[in-house]
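**Student:** what would the 3D arrangement of this be:
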Amino acid sequence: MSSDRKTSETVVSFNDARPLETLFTRLGCGFGQNVSVENLPFANDDVSIGTESELQTSVQGNANDVDLPQTIRQSTFFSNLYKRASSGETNKKPINKIERYLARAPENTWENSWVRFPRRYLSPYAQKVLGRDLLLDKDDPASGSRKDSGKFVFLQEGEEWLRLPVSYLLKLSLADAVGDGQFSVSIRNRGVAMLDNFLNDNTSPETHSFYLAPSGQKVNAPQTAADESALRFFVSQLAVFYANEKLGLGANRQRAVVYNSPHPPVRQRELNDLVPDSFATRFLAEAI
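**Tutor:** Okay, here's the model as predicted:
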């Protein structure tokens, strides 16, 4: 009987309107006919929208100037294959296919190639960002450089050059632009905060929302999210244009391009069939 009485009392207490009224009032929602739907927990206005975009990249330029064809020709894989084919040790068909690939880039366009330019083009702040990103531990300046930093920095004719994926170039370009002192502190701080919205996976740049789009009865949430996505794409275009003009790509006969595409480039699939996975591993590096 004691157990039944407690259960009954609990049900009566739960169904009593007074605790609910107190709760809703404390939440600022009102109660009964005065309830405010917009102030209810997890109502429509509580939803926000963020998006992530993945872009495609290419570098335009002569095979003697662009990173991808140079890297292929300078690789141990290509050298060994060429020697074996020349000596008759192996069929010449594989090396001939690679030679055709390197000789027939439509409009001198190299999909997913990296870029190369002298390090001196970077502003002091961009140099600082790059130096931190190449640390073994980004939060520990004493940790030293990453073991694979040689894949990103090399000497050419006695000068230090950078070899970078376009996905990281976008971040470094933005850092260079906002760090040269021509903008106000507020704009610089906003630009610095946006650096982390540019992600590097060594091939396709990934960006995520600069801000979350609100929703609600008075807001067209899909349109707001689309507007933010378009703004992010525009900033990406500005960053790559800046890199072409200010970071020495154009001066070194390269032009980076960033664009939207639902499918990987056809020539990228062709290249994947021509080179072994071990080459791709040596060609790339851990993301910066």
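**Student:** make it CA atoms for all contacts and neighbour counts henceforth
**Tutor:** Will do.
**Student:** show me where the stretch 101-250 of the chain has helices.
**Tutor:** Assigned by DSSP state H, counting those that start in this stretch, the helices in the stretch 101-250 of the chain fall at 124-133, 166-178, 185-194, 221-246.
**Student:** I have a second one here; can you model it like the first so I can compare?
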Amino acid sequence: MTSGGEGDNEAVSAMHFPDLIAEMHDHAGQTVEHDVDAGAARLNAWIGKRSKRSAGGEPSPPPDSEKFAVFYQRMIIRIRTHLVRLGAPPELAQDLAQEAVMEAYVRWSTLKNPHRWVVRQAVSQFRAHQKALREATSPSPSAAPEPRRPRRVTCGSLVAEIRFDQDVTVCTLTGELDMLASPRLRDELLSLVDAGRKYIVLEVSAVRFFDSTGLGVLLLVRRRLQDKGGAIALAGAQPLLIRLLTLLNLLRELPAYPSLATATSAVLEAAAVHSTSDTDKERR
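**Tutor:** I've put the predicted structure just below:
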């Protein structure tokens, strides 16, 4: 996410790019089932241009849409099957496969063998996820259990400061949430969810840049939390981010609040509602 008029115009103009995912599903004879997936996909062409521009060069021409649609359809199935055989849950395998294929779209002109690259990329991300999960769930060597201590994690150009406040995990982000920082942040947040941290607040007031890969990470974490009865909220979101979420119709999935206090209260309220629901089910 950038500040100023130029970044604002680029974020809005992203809505006018061809919806690459929808186009690929059309070629494959499928339909897009959820507005969230289609909305996040609208930004992929835009982030391709932004990533090349930030590297100091002109954006490279994308692959032919029909050829890439065939590549997308074949590789998604192949990678997902391979990751499931390696032990990945089907949902995680699908997410990692889509991320790898879409990153290949961004890097297309630099890849000598895209088929081999996407498989290696997806497997590498799955291994990183497994490692982060093991580190998060491994027992402490100390004799007595201690409260989790705050920690600082560097994710490329992004710094995440994580602290634990009873049931709520507060993650303060500083820097740029781009395609380089997103994989590490994704693994960190998913490891928290898998370790039982079901209520997460992301403090994003100091995030200077926010692209579609970062948005995809938040949607993935939100879906995983929802499956476990949890919730996520954004605190201190800048007006440009709120406008982007509004354009993509994602404020329901990623609710944004002006302050950390209001976001924490909203998440705790969701926790109370979920606890009451569980109690009613037990009584029945």
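**Student:** would you pull the TM-score for this pair?
**Tutor:** The TM-score (TM-score structural alignment, normalised by the length of the second structure) is 0.23; 109 aligned residues with a C-alpha RMSD of 6.2 Å.
**Student:** sorry, back to before: out of the helices of the stretch 101-250 of the first structure, which gets nearest to residue 277 of the first structure?
**Tutor:** Ranking the helices of the stretch 101-250 of the first structure by proximity to residue 277 of the first structure (C-alpha to C-alpha) places helix 166-178 first, at 21.0 Å.
**Student:** elements contacting that closest one?
**Tutor:** With contacts defined as 3 or more C-alpha pairs under 8 Å, 6 or more residues apart in numbering; DSSP states H and E, helix 166-178 of the first structure has these neighbours: helix 124-133, helix 185-194, strand 198-199, helix 221-246.
**Student:** quick one: buried residues of the last one?
**Tutor:** Within helix 221-246 of the first structure, the residues that qualify as buried by neighbour count (16 or more other C-alpha atoms under 10 Å) are 221, 224-225, 228-229, 232-233, 236-237, 239-244, 246.
**Student:** nearest to residue 22 of the first structure, out of the helices of the stretch 101-250 of the first structure?
**Tutor:** Counting by C-alpha to C-alpha, residue 22 of the first structure lies closest to helix 221-246 out of the helices of the stretch 101-250 of the first structure; the figure is 32.9 Å.
**Student:** now for that closest one, which elements pack on it?
**Tutor:** If contacts are counted by 3+ C-alpha pairs under 8 Å, 6+ apart, helix 221-246 of the first structure sits against helix 166-178, strand 213-214, strand 255-259.
**Student:** so can I have TSV of the helices of the stretch 101-250 of the first structure showing distance to residue 103 of the first structure?
**Tutor:** Output for the helices of the stretch 101-250 of the first structure, formatted as TSV (distance: least, C-alpha to C-alpha, whole Å):
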stretch	distance to residue 103 of the first structure
helix 124-133	34
helix 166-178	23
helix 185-194	39
helix 221-246	24
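**Student:** and residue 216 of the second structure, what element?
**Tutor:** Per DSSP states H and E: residue 216 of the second structure is located in helix 212-227.
**Student:** biggest strand in the second structure by residues?
**Tutor:** For the second structure, the strand with the greatest residue count under DSSP state E is strand 199-210.
**Student:** so which elements touch it?
**Tutor:** strand 168-177, strand 231-235, helix 260-283.
**Student:** which one of the helices of the stretch 101-250 of the first structure lies nearest to residue 14 of the first structure?
**Tutor:** Distance to residue 14 of the first structure, taken as C-alpha to C-alpha, is lowest for helix 221-246 among the helices of the stretch 101-250 of the first structure, at 37.4 Å.
**Student:** which parts of stretch 256-275 of the second structure count as buried, going by neighbours?
**Tutor:** For stretch 256-275 of the second structure, the neighbour count (16+ other C-alpha under 10 Å) marks 256-257, 260, 262-264, 266-268, 270-271 as buried.
**Student:** again, but for stretch 153-166 of the first structure
**Tutor:** 153-154, 161-166.
**Student:** narrow the residues you listed to those in strands?
**Tutor:** Those of those lying in strands (DSSP E): 153-154, 161-164.
**Student:** how about those in JSON lines, adding distance to residue 189 of the first structure?
**Tutor:** Below are those laid out as JSON lines (distance: C-alpha to C-alpha, whole Å):
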{"residue": "153", "distance to residue 189 of the first structure": "28"}
{"residue": "154", "distance to residue 189 of the first structure": "31"}
{"residue": "161", "distance to residue 189 of the first structure": "28"}
{"residue": "162", "distance to residue 189 of the first structure": "26"}
{"residue": "163", "distance to residue 189 of the first structure": "27"}
{"residue": "164", "distance to residue 189 of the first structure": "25"}
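**Student:** what's the farthest-apart pair in those residues?
**Tutor:** Spanning the widest gap among those are 154 and 164, at 11.0 Å by C-alpha to C-alpha.
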